[in-house]
Every structure is written in C-alpha cells, then in structure tokens.
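A.B. asks: could you look at this predicted model? Sequence included:
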Amino acid sequence: KMVWKLVFQLMLMFQVAAAAAPIARSGCPDRCGDISIPYPFGIRKDCYMNEWFAIECNASVNPARAFISRINMEVLNISAERATATVKSPIISSNCTGREDGVPLNLTGTPFVFSRYDNVFIAVGCNTQALMTGITPNLIGCVSTCSDVKSKNFCEALLPSSLQVFNPRIEATDDNQDREGCKLAFLVNHTWFESNVSDPFSLQSRDYVPAELGWAMNVNADDPVYCRGYYNESFRSECECDGGYEGSPDLGCIDVDECKESKHSCRGLLKCVNTRGYFNCEINKLYIALIATSIESLPTRKRKREMECALVKKSAICKEEGTKGKAMVPCLR
C-alpha cells in the first residue's frame, strides 16, 4: 500500500510540473539561486524584454544574489502575476551612531515605480519630521512626537502615485529636545512592517527593508501590443496582443494566418493573402490567366471588351472606344 501511495504522489508531482506554465522564455534560465526570474526579466541576453529588465546573477556567493542591473537594486522576489519586484530598500538615517547612511534612490527615466498600494513611508524618532524631497509639487511626509513608550515614536504616510524618487529630509521639530537622537526614514512593504517590526528603533541595525517596485511595459510603436496603465494592487500596465495576433505580450505575439484558418471574407475570384495582423483580398492571377486564354480566340474588339470585363470582376458594363468618343456598352455574356 505504501508503494502505491508513493507512486501516486510521484505521478501527481509530474502532472503538476507538466501543467505549470513556463515563467521564462524558452531556453532561458528561470532562477538565480532561490529566486525565480520570470519574463519580462531575464539573466541572459535575449531572455529579457529590454535592458531595464536585465538581471545580474551573482552565483559566487551562497545563496546566489540577483540584481536589477540598470538600477543596481538587489531583488528578493519577483511576481509576474502582480507585476511587482521585492527589492532591498535603503534606510536613510540621521545622527545614528555606528551605522552608515543609506543612499537615496532616483528611478526617474526607468519603467519602475514604488508601488503605492504595497508600500508605506515610515519615519522613526522622537520629535522627528521627515519629508520626501524631489517630488514637487507634492509634499509628502509625517511628524513623529515623543512618547513614553519608545516603540511608538514613529509616524507613517501614504505614497503618491508613480513615486520614483526617495530622498527624505530628516530633522528635529524641537530645538531643545532629542536634536541629536537617532532618526530613520524608509519606504517599506507595509505588510512586512506590520508583521515583523514591533520596535521600529531596532531597524537602525539593518541596512535595508523590503519594498515593492511596480513596472510598466515599454513597447515600441511597431510592436503588435496594446497596453493600458492602471492602478490595482500595484502599479503596472495591462497589455494584450493586438487583433490579428495571438499569444502573450510577455513571451511574444504571433501573427494569425487568417487565410489558413478560414478567418477571411475573400470570395469568388478573390484570393486571400495573409499580412501582419490582417489579410488582403487580391484577384487570383490564375483565374485571370484562364480567362485570358478562354477569350483569346474572340474577335479583337470583342476580346478587348471581355478582358476589361474580367479585370473589373464581371461588371455588367464595359468601355468601348467609338468614333465620336467613349461610349458604355453591355459586356458580352
């Protein structure tokens, strides 16, 4: 009985593995250590959508570490379904003994933004004001007051739409109290913060916290892809293949051959010719040749009218040159 149970479990595992959809382009590695690398990201050339989504995998350490090359941010997780990447977000500090200050971030000009719905702005310290700079005309920040319970000396603020710059200014609100005290500011995944941090001051021993990046697909005008940006649980662009194409914008849109699949409206003497994203109806040259051969033995004037009729697709009227100009006469049946 145990043997059959084991066989059944193995068969089930194989079926699940076979049914799982590929997350990377064919022939491309889909992991860097413990981290899945789904398209539009990729590790090798021709495996990512464009240079912004290139992943550098440092396999010289254990476990391997993945970085979004162009913005030099370390990746902790990527979800293609939610269009978010969990990255190491720096902690900016002021007057904190024994720690190096984090480096501000500027993602301007990239397809990445800090997810408005997944992240929150946190400032830690007694009588501390933290404002995010470089995002005019918006004014985003918060003020933390002093409390007898040290773990409550923090404040938070919601993020604006499409935030790409994180360069907070931290300062004391009271010149006579805690001016030199340790103060922190950071962007963090709010679910992680609520679940893992009971005392925000404990984060001064960390270099980073996890935050979520959203991204928008940047497609060329000639690509058969339609995208619309929107906000749901994160910032992303929903894209689909144009009409006349099938497949996925992530892994490629393939032209539908309407002629082979009988999805055209060409009838009679018209032949279907497939084009990118559509089809054309053209006069079948074979039929023209047959018609020309069949009327070759007709008298010259009659042959001329018949040829003109054939070329206008069996029109009931033909042109005939007369001695006093052009006249319209019925075609020969």
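C.D. replies: Structure's in. What do you need?

A.B. asks: all contacts plus neighbour counts: C-alpha atoms, from now on.
C.D. replies: Noted.

A.B. asks: max-length helix in this protein?
C.D. replies: Among the segments of the chain that qualify as a helix by DSSP state H, the longest is helix 2-19.

A.B. asks: mind listing the helices in the chain by residue range?
C.D. replies: Under the criterion DSSP H, the chain carries helices at the ranges 2-19, 190-196, 285-294, 300-311.

A.B. asks: pick the most buried one from these.
C.D. replies: Of those, the one with the most neighbours on average (mean count of other CA atoms under 10 Å) is helix 300-311, at a mean of 16.

A.B. asks: and stretch 5-23, how far out from the chain middle?
C.D. replies: The chain centre lies 29 Å from the centre of stretch 5-23; the measure is CA atoms, centre = their mean, to the nearest Å.

A.B. asks: could you do stretch 141-161 as well?
C.D. replies: 34 Å.

A.B. asks: what's near enough to touch the residue nearest to residue 253 when sequence neighbours are not counted?
C.D. replies: Computed as CA to CA, 6 or more residues apart in numbering, the closest residue to residue 253 that is not its neighbour in sequence is residue 247, at 4.9 Å. Contact partners of residue 247, counting by CA atoms under 8 Å, 6 or more residues apart in numbering, are 241, 253-254.

A.B. asks: and here's the other structure:
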Amino acid sequence: MEQVHNFLTKEAGTRMFQILLLLGSLLLHEQGSQAAPLVKGNCTQKCGEVTIPFPFGIGTGCFLDEWYEIVCQESSNGSVPVLNKVNLRVLNISLPDYDGNTNGIINVSLPILYSSNVSCGVNKSFAPVSLKGSQFVFSESRNVFAAVGCGIRFLMDDTKSAIIGCTSSCGADNDVVGNVTCSGSDGCCQTTITSDLQAFRVNFQPNNGTVGNNECKYAFLGDRSQFVPATTDFDELRASGRFAAVLEWGIAESSEPALEIYNYDYISGDSYYCSTVGFNLGYRVAMPFLQCSCRGGFTGNPYIRHGCEGKSLRYHISIFCSSNHSCKFLILALQISLGALLLLLLLWLLYKFMMKRKEIKLKERYFKQNGGLLLQQQLHSSENNVDNSKLTEYSAKGGQGTVYKGMLADGGIVAIKKSKAIHKGKVEQFINEIAILSQINHRNVVKLLGCCLETELPLLVYEFIPNGTLFQYLHAPNEEFIVSWDTRLQIATEVAGALSYLHSSASIPIYHRDIKSTNILLDDKYRAKVADFGTSKSVMLDQTHVTTRVQGTFGYLDPEYFQSSQFTDKSDVYSFGVVLVELLTGQKPISFLRDDEERNLASYFLLSMDDNRLFDIVDAEVLKQGKKEGIVAFASLARSCLNLHGKTRPPMKEVAIELERIRKLENPAMKHGHTQEKRKTNKCWESVVASFPSNINIFSARLATVIVSSRLDVDKQISSIKIRR
C-alpha cells in the first residue's frame, strides 16, 4: 500500500485520471467501427477550394438525391461549386459536429433583393430563393435579415403566419448616415428570422409616406458573423449583388436512406452517433431529420462506411503504460476506485428508488383521502372511449397541429387537435390554450371538452364544428350555400359579442391576438365560433397592454402593435375591423391581384371610403340584399375599427352594440337576442389549471382523464375522453 500511495502524487494523479476516462470508455463501447450502410466511392472530393463531403457529391451516383447534387462550374475565378437544385453557389459544407453539438451547415451566396434595378444601379434581377421541398432551412441562429433604405418598412411576406421585418429612417438629407449600427435610425435595420424559413420575398413599404419611389432600397439575408455594420462598405455591398448566408441540412427521417440507417442499426457505434432531431418551425410545421457525426476522438465522414477514423482505446492505454513500468499499480488502483464508484452508484440508485416508491405511496394515500376514488368511479361511469378506427383528418394542418374528427363509442362527434412535434414552445401554446379556454363559457367560443398530456404528443378535444371556416365561405364560395347579407351581419354580431365578452365580461380579461376569418368556425346552423387561442393572453384587470414579440397574420396585424410591440384590446379591434371588411367586400385580406398600394385590404378599403367609392367594392350579394343605410353604417363601423391610432378605435362592447343596431335596422322584426351565456366554472377544473405550470400530471399519476364542463347543466351533460396509457 505504501508503493501505491507513492504513485498517487500530483503527476501520477493526472495520469490516473486520464486512464480512468479511457477505461470507462472501453467498458461502454466495443472496439472497432461498425459498418455504415451509406457508401459512396471514387467520387470527386473537391471543387475549387471547397471540399464536397457525402451526402453531397459531384457526378452520378455520388450524391444522396437531387437536393444534394453539386455541379462544379468553371468561371473566370476557377471552379465554383453550385447546389444544383436551388442554383446557389456553395462557399463551404460542414458535417454535423458531435462535440460542438451543431447541425450540418452549408455556407452559400444569396442574392440581394432590390426595390428597383434602375435606382440601385444593378444590371440584372435576382429571383427570391426557395428551399421548399428540401431538407434545408435558413439557419435562425446564424443568419440575420438586414435592409438598407430611408423611411421604409421591410417585410418578409412569404413566411406564413409569422411577421418578419424592420423599419429604417434617415437624417434630414435622406441618406444613410456614418457609423452605421443598423439600429433602424441610421438608414439600416436588422432583425432575426424564424426557425422555419425556407423561402421569402421582401415587401418594400413606405413608412408614413416619407420616401420617394426613385430611391434605392435593398434587403438581404446574411451570415450574422460576416455582417458587421460599422465596417461594411454599403456602396460596395449594394453593387456586389450577393451576400453570404448559412443553411442547415439533414436527411429526411422518412426517406429511404434514413430507413436504411434504421434497418442496419446504425444509430450508435463507438466511432459515430446518429440521432433524430428537427428544425423547430415555430407555429406551423416541423421537419424531422436524421443527422450523424463522428464521436469525440474520431474524425471523418459518418455517412460512409468506416468513415470515422481514430486510434483504439486500448492503444491509448498502451501509450500511457509503455513508458512507465509501474503502470500496473495505477491500473490496480483505478480498478479498485471504479469498483467503489460503481458500488456507490448502485447504493444511490437504490436510495432514489426507495424514495420514489415512498412518494408514490404517499400520493396514493392522499388520493384516497381526498375522494379520488369516488371521483374516478364517477368519471368511469360517464366516460366515452374514442374509437381510434374512426379518427379521420377532416381539416388542413393548422399552426399548432393536425385536427382530426373523432367518433365516441356512443356516436358523439368531437374534434381532436394533435400537436405536430415535441417542442417546448408548442407545449406552452397548448397549455396556454387550455388555461385560456377553461376560463371561457360563451356560445360563440369553441368549447374545450378535455385534454390528455400523458401521450407522446399532447391532445386537445373540442366540440366538433362541421361547417369549416368563414374564410372558406367568403373566398371559396359554395354554390349550395351563399353567405347572405343577413348571415354576414349575424356572424359579425356573434363574433363581436364573443370578443366583447373576452375583453370585458370574462373573469380575467383575455386578448385573442389572432382574430381572422380562418379562426372563425361555423356550426351546423352557421353560427360563429371563435377558435385558436394558442397565442392568446390573459391580463390583470388594471393592465392596459402586454408587451410581446410581434406575432400575428399578415393583413390582420395592428400597425400600432407592429411599431410598439405592445398589444392592447384595441389591437383585437383592428383585426376584427379587417374581418368586417372581408364580410362587406368578399375580398381576401392580402391580394397580389390589386395594385401595390391597395394590396392590403384595409388600405384598399380606407382609400375607397376616402374617394367615395364604397359601393364599387361592396360584394354583389350585399348590394343585392342590403339596405344602403345599413351598408353605410356597417362600413363606417369597420372604418372606425381600422383607425391607425388605437385609442380612437371603439371598444368591442360598443362595436357589438352598434352591430345589433344595424341588424335591427336591416330587419326591424328581428327579436333582440341575448348573445352571452352566464358563465359556470367547473371547480375541479379550476384547481387543475391553477397547478398546470408546476404539475402537468392531472390530479395524480392514476387519474389520466380531464373533464371540462362546457354546458349549462353540468350534472346532466358530461363529455369526457379516456386516453389509455
């Protein structure tokens, strides 16, 4: 033991720690590389100065599929690699990094987008780049959207529901000032992008009419590490026509190569590692893909057979021991240490197991003590099992997930929303929607019947609304049902009543934050139901606004909110004003068939009102059935809702009252209908929602069913969904 103690000096301790790591790795991994199924050989490895690793390749049989094909083009500057499918020049390709925990990336050269070729002094136009259909996205963390120009608002308008853009202004001489920081006040602005971006176009909008059409404005998506405003020559940048950007890539999880990897058990080896990850695409969609990387200590390409190379662990141990004859004493000491560590680990695991079991027993006791068994029996007696064989997808995939039509065992029909992917942001949106809808009991708000959080993907169960969205009936009309003027007034009045309830009569005021015709559903009697509360916010009674990241739908977004990032109840009023104009005109909120200044429906409507051309844009059905006085009153109300200054817009309560007045004006014989129901709160559900942030397992580990009362007679009508473990 004295000899062993002498070796445990500072120098020997360092050597012992290194060998400990090697021995631990040796125990965890088998020696030698397993064979990878994707093998490509005899292919050109470089084009110019750029190395082309598989799955990318040059020539037939050297690339995974057409999206990974590289064409080596000759130019005056030598050979240039081009990503053939999207016609982008490649600057560099990097494989996924195991140690750095980074995705595979491609550095490419993207075109700069100009407002006008003539004013910007460029000779040719560049079409916007589209990556749709590929396994590539523009990297959210590595790219920045930047724009240059005076008094202009730059919007990326091919980004589905997310609004991306920035606003820039200049000094008195309307020129880009010196010491540019791209803060927005020096003729340059910049902003981040969403994680789902695969295609975009730039919409150049004048800001308060302070800029002429002849001035050059341009925008680009670029690598944030290469765009340093203070040192950038903007004249040279404008003339160059291109800027470096970063794409992230992977192999689609459902593709044949990915399935081949699964079939060959290629998920893990001692020299490489493959995992399924996903580009988290914000609200809308997720693209799962497979990425492989060489483990630490190995280098090469994990996508080809024996692509990861490195020395064996036993070889490294032999290096340590070859120069020291007493290495065997170190190994003996290490073996003893490892044995002691394993024993301690087993004892710790046993302790954790006993504590967990004790906790479960304690929960079971409290469950019985607090009447849990009685509640479980009551729920069991009324529960209806969902027939999985009768689940059918009945609507398009939405922002947060896919909606299915489900049939209960008793023949009842429900709508089941299934989240698209396991992502923290999406889970928070689902929880937020549950918490918001649990506070609402209104005939014109879609009812949440239940939820399940113990499945891999969270589920929400709603009442089934059979007739689709208002958007479909206005913009894709059905000859069997034409939306009459009276029906339009009814829908507007019902939605206004629901929003008035949310803003003024709910126990806690609620801002919807995404009012649009696609979020207004129609039931079997064509009554309106407001839906999709994933982005909604509840506020304190004395709170006038919420400050959030700008989020909404292009065409419905309050311009005041876009400028200040402060959402108020008047922001919902603006969005509802756009819906009123849709009902009045039958036109879409954004249309590229109209002129640039009239592309936005709200702007088009206000210009028509100013020019006394209201009846030129009103829908033919409205003109045929409506009274002139009622149409003018309806248009005036929409105009007040679309006021650019939020404080001058009417509150939703006044809007609802005015719409009731207009309905009576159009139909004097109409009986006054009370549009709001008295709210009844399910006490049990309130306690569940109150515990959501800290305890997602509803009631207890043994109770996996959540019931939300959605009808006036709670005792007679209970809807429930049973989710089997």
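C.D. replies: Okay, I see it. These figures come from a predicted structure and were not determined experimentally.

A.B. asks: TM-score of the superposition?
C.D. replies: The TM-score (TM-score structural alignment, normalised by the length of structure 1) is 0.60; 224 aligned residues with a CA RMSD of 2.9 Å.

A.B. asks: tabulate the contacts of residue 247 of structure 1 (a markdown table), appending neighbour count and distance to residue 154 of structure 1.
C.D. replies: A markdown table is the format used below for these (neighbours: other CA atoms under 10 Å; distance: CA to CA, whole Å):
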| residue | neighbour count | distance to residue 154 of structure 1 |
| --- | --- | --- |
| 241 | 21 | 47 |
| 253 | 18 | 49 |
| 254 | 17 | 53 |
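
A.B. asks: give me the subset of these lying in strands.
C.D. replies: Among the contacts of residue 247 of structure 1, the members falling in strands (DSSP state E) are 241, 253-254.

A.B. asks: helices and strands around the helix or strand hosting residue 21 of structure 2, which ones?
C.D. replies: Per DSSP states H and E, residue 21 of structure 2 falls inside helix 10-28. If you count contacts as 3 or more CA pairs under 8 Å, 6 or more residues apart in numbering; DSSP states H and E, helix 10-28 of structure 2 packs onto helix 313-322, helix 327-369.

A.B. asks: could you give the residue range in structure 1 aligned to the shortest one?
C.D. replies: Under TM-score structural alignment, helix 313-322 of structure 2 has no counterpart anywhere in structure 1.

A.B. asks: if you count neighbours, what's buried in that helix?
C.D. replies: Neighbour counts over helix 313-322 of structure 2 (16 or more other CA atoms under 10 Å) mark 313, 317, 321 as buried.

A.B. asks: which one of those is nearest to residue 229 of structure 2?
C.D. replies: Nearest to residue 229 of structure 2 among those: residue 313, at 48.2 Å, using CA to CA.

A.B. asks: any idea how far residue 11 of structure 2 is from the closest one?
C.D. replies: Per CA to CA, to the nearest Å, residue 313 of structure 2 is found 21 Å from residue 11 of structure 2.

A.B. asks: and what of residue 48 of structure 2?
C.D. replies: For residue 48 of structure 2, the distance to residue 11 of structure 2 equals 48 Å [CA to CA].

A.B. asks: between those two, which has more neighbouring residues?
C.D. replies: Counted by other CA atoms under 10 Å, residue 48 of structure 2 and residue 11 do not tie: residue 48 has more neighbours, with 13 against 9.

A.B. asks: mind listing what the equivalent of that one over in structure 1 touches?
C.D. replies: Using TM-score structural alignment as the criterion, residue 48 of structure 2 maps onto residue 33 of structure 1. Residue 33 of structure 1 makes contact with 59, 62-65, according to CA under 8 Å, 6+ apart.

A.B. asks: what about structure 2, which of those residues hold up?
C.D. replies: Comparing those with structure 2 on both residues aligned by TM-score structural alignment, their matches' CA atoms under 8 Å, the contacts found in both are 63-65.

A.B. asks: sorry, back to before: looking at the helices of structure 1, which is closest to residue 165 of structure 1?
C.D. replies: Residue 165 of structure 1 lies closest to helix 190-196 among the helices of structure 1, at 18.4 Å (CA to CA).

A.B. asks: post-alignment, that closest one versus structure 2, mean distance?
C.D. replies: In the superposition against structure 2, helix 190-196 of structure 1 averages 2.8 Å from its aligned positions (mean CA distance after the TM-score superposition for structure 1).

A.B. asks: sounds good, over and out.
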